[in-house]
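**Q** Following is a predicted model, sequence given first.
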Amino acid sequence: MVANGPQSHVCRLSDAAIIGADPWLRTRLDHPEDVAVADDGTLYAGGENGQLYRIQPETNVVDEIGNTGGFVLGVTIGPDGALYACDFQQHAVFRLPIDSDGVAGDLEVVVAGDSDTAPRHPNYCVFDSAGRLYISDSGERSEMANADGCIYVVEPDGTGRILTEEPSAFPNGLALSPDESRLYVAETGLHEVSAVELVDGTTEAVTHVTDGFGMVDGLGFDWKDRLYAASIGDNAVYRLADPRVPTADQEIECIIKDPDGLIIGNPTNISFGGPTGHTLYIANLGLWHLTAVDLSGE
């Protein structure tokens, strides 16, 4: 079943909860592109004016703990417990140290490019267990289908290089397979997902996975190694049970969809957290909040 075909939804909109904003928007997030979950359940997100937010999902308390001075896209928690943030206006990935008491330190630059040198448009980043930081560089924004993006990698010693110039059509969200043999890439310009085959931080091959998620933006794996995709154009999150199996041989499930875009609006990236790790958190670039969906029954 393809993403734009008739579908039943695994979850109803009434199952979703708004995180990071109150009904009067006295508390709100500035169009969050991504959400990262710390080991203690704390959420982190960025804003379109460089904000770095800490969000307590149980109390909806939001604190701005840093600012990159640009426009924050993807965020992730590193193996050192620091918050890493991609800022496409600054052509840089930043590191914000956070101590055991949750106190943020001074912002540092991990890697920076410019309008001509990678990473030009750092969009999303993810670590492997060896400490390598993979970064999607989306390339030229004005014509996504013909963008000249790449995947960039920063080694544990701090040296950086272009890992692969394929996929290139606005590479966006990333998800590392649980066995770290594949880096899944949302190629937004083509509405496709590709997989970069990895061996010790080098590229073996790039394969097509699916074009069944609509205008895909962000990716993530759940506790059963199923691949989820946030579709910014469909206001929906989809799921593929086994991304190694051809999509013609399995159903693409619609987890949740918001036709009106009020609870889930232009969803961009996703993460899992909560007490059991079964809560799906969705970042909504078109709204002022995150969305939480309990999938513990799944």
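**A** Structure's in. What do you need?

**Q** use CA for all of it now, contacts and neighbours both
**A** Noted.

**Q** what's the distance between Tyr84 and Ala45?
**A** Separation of Tyr84 from Ala45 (CA to CA, to the nearest Å) stands at 10 Å.

**Q** next up, a second structure to put side by side with the first:
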Amino acid sequence: MESVLPLECATVFFDGTLGDPRLLHPEGIAVDRDGNIWCGGELGQIYRISADGSVLDVVASTGGVTLGMAFDQRGRLYTCDLGHKAVFRFDPETGHLERFAIGGGGASIRIPNFPVVDTRRDCLYVSDSHDPGQPGPGVWRFDLETGEGRLWYDRPLTFANGMALAPAGDHLYVVETFARRVVRIPIGGDGSAGEAKIFVEGIERLPDGLAFDIEGNLYISCYEPSRLYRARPDGQVDLLIDDPEAHTLCYPTNCAFRGTELFTANLGRWHVTRIDVGIAGLPLL
């Protein structure tokens, strides 16, 4: 399959290979209202890269392993932490970092992977990955203010990973990495979860992160091989861009839009990649 974009459309936005601080194998990535790029490190770092890509700061640390990230309408950052099996919340204005959620209803999150803010319902969805060879539930839902929550989608998923809320807000799209597919879960009028249905499948080979553009196309970043796909609203999938040598794109895990620019975290290296896809991303803030 020939890619829609040549590899030259992908450039290194920030290279943290030799800097101090170093950008240690980022996985999660998010964009704030001012256009700054945020990502996490393998030792729990929460990084902020200035909008022009010139400055990297470590603004906080969980002391664990930071995974997916998302901002809410008040500018607070939520990040999943593998080491602590918890979701943390960071307020950039005050510098306050707190443990936001660990589970609910007598159960705990096993592998909190990716958070999605639902502004319509004032809640946070969090994927729970479980073990690669052991499908399990599922997706958690937490109140944005109290952190109280429960297991929202309690049916088995095969390593639930990156997620994205549909433009209409009526479905939650979820990557099942080791099933090589993306499913969508209907959100009922009362906020309850319907049965997951396959949106796209047979993705080559390990899909990870998701992001929508304003035309309803879904972007799928793949950890391996180092490439991104774009799924149209009707489910037809195109190879967007591919890096066979895993250099500019190196195990891209999660992706996030800033205007028409799509940024990817590269777990295999020490940099953030920028791709101009020519279509603006769906606003999240």
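**A** Nice, I can see it. Since the model is a prediction, treat every value here as computed from it, not as a measurement.

**Q** Any idea what the TM-score is?
**A** With the length set by TM-score structural alignment, normalised by the length of structure 2, the two chains reach a TM-score of 0.91; 275 aligned residues with a CA RMSD of 1.9 Å.

**Q** any residues in contact with both of Tyr84 and Ala45 of structure 1?
**A** Jointly contacting Tyr84 of structure 1 and Ala45 under the rule CA atoms under 8 Å, 6 or more residues apart in numbering are Val75.

**Q** between those two, which one's more packed in?
**A** Of the pair Tyr84 of structure 1 and Ala45, Ala45 is the one with more neighbours under other CA atoms under 10 Å, namely 30 against 26.

**Q** for the spatially most central residue of structure 1, what are its contacts?
**A** Centrality entry for structure 1: nearest residue to the mean C-alpha point is Asn269, 3.6 Å, by CA atoms, centre = their mean. Residues near Asn269 of structure 1 by CA under 8 Å, 6+ apart: 33-35, 74, 173, 217-219, 229-230, 282-284.

**Q** Give the equivalent position in structure 2 for His289 of structure 1.
**A** His289 of structure 1 maps onto His271 in structure 2 when the alignment is built from TM-score structural alignment.

**Q** okay but its match is in contact with Leu18, surely?
**A** No - between His271 of structure 2 and Leu18 there is no contact under CA atoms under 8 Å: 10.3 Å.

**Q** Who has more neighbours out of those two?
**A** Legend: neighbour count by other CA under 10 Å for His271 of structure 2 and Leu18, higher for His271 (24 against 9).

**Q** ok, of the contacts of Asn269 of structure 1, which one's closest to Asp157 of structure 1?
**A** Gly74 (22.1 Å; CA to CA).

**Q** how about that closest one, what's its partner in structure 2?
**A** With TM-score structural alignment as the criterion, Gly74 of structure 1 lines up with Gly68 in structure 2.

**Q** Show me what the helix or strand harbouring its match is packed up against.
**A** Gly68 of structure 2 is located in strand 66-71, with elements delineated by DSSP states H and E. When contacts are defined as 3 or more CA pairs under 8 Å, 6 or more residues apart in numbering; DSSP states H and E, strand 66-71 of structure 2 packs onto strand 29-31, strand 37-40, strand 77-81, strand 112-118.

**Q** Could you check what's spatially nearest to Val58 of structure 2, not counting adjacent residues?
**A** In space, Val58 of structure 2 comes closest to Tyr47 once its chain neighbours are excluded; the distance is 4.6 Å by CA to CA, 6 or more residues apart in numbering.

**Q** residue contacts, the nearest residue to Val10 of structure 1 once chain neighbours are set aside?
**A** Among residues not flanking Val10 of structure 1 along the chain, Ile255 sits closest, at 4.7 Å (CA to CA, 6+ apart). Taking CA under 8 Å, 6+ apart, we find Ile255 of structure 1 in contact with 9-11, 236-239.

**Q** Who wins on neighbours among the residues you listed?
**A** Val237 (30 neighbours).

**Q** Pull up the distance across stretch 218-230 of structure 1, start to finish.
**A** Start-to-end span of stretch 218-230 of structure 1 (CA to CA) is 5 Å.

**Q** Same question for stretch 86-98 of structure 1.
**A** End to end - CA to CA - stretch 86-98 of structure 1 spans 17 Å.

**Q** now swap in stretch 123-132 of structure 1 and tell me
**A** 16 Å.

**Q** Same question for stretch 242-259 of structure 2.
**A** 21 Å.

**Q** Pull the number of nearby residues for the residue nearest to Val58 of structure 2.
**A** Tyr47 of structure 2 has 23 nearby residues by other CA under 10 Å.
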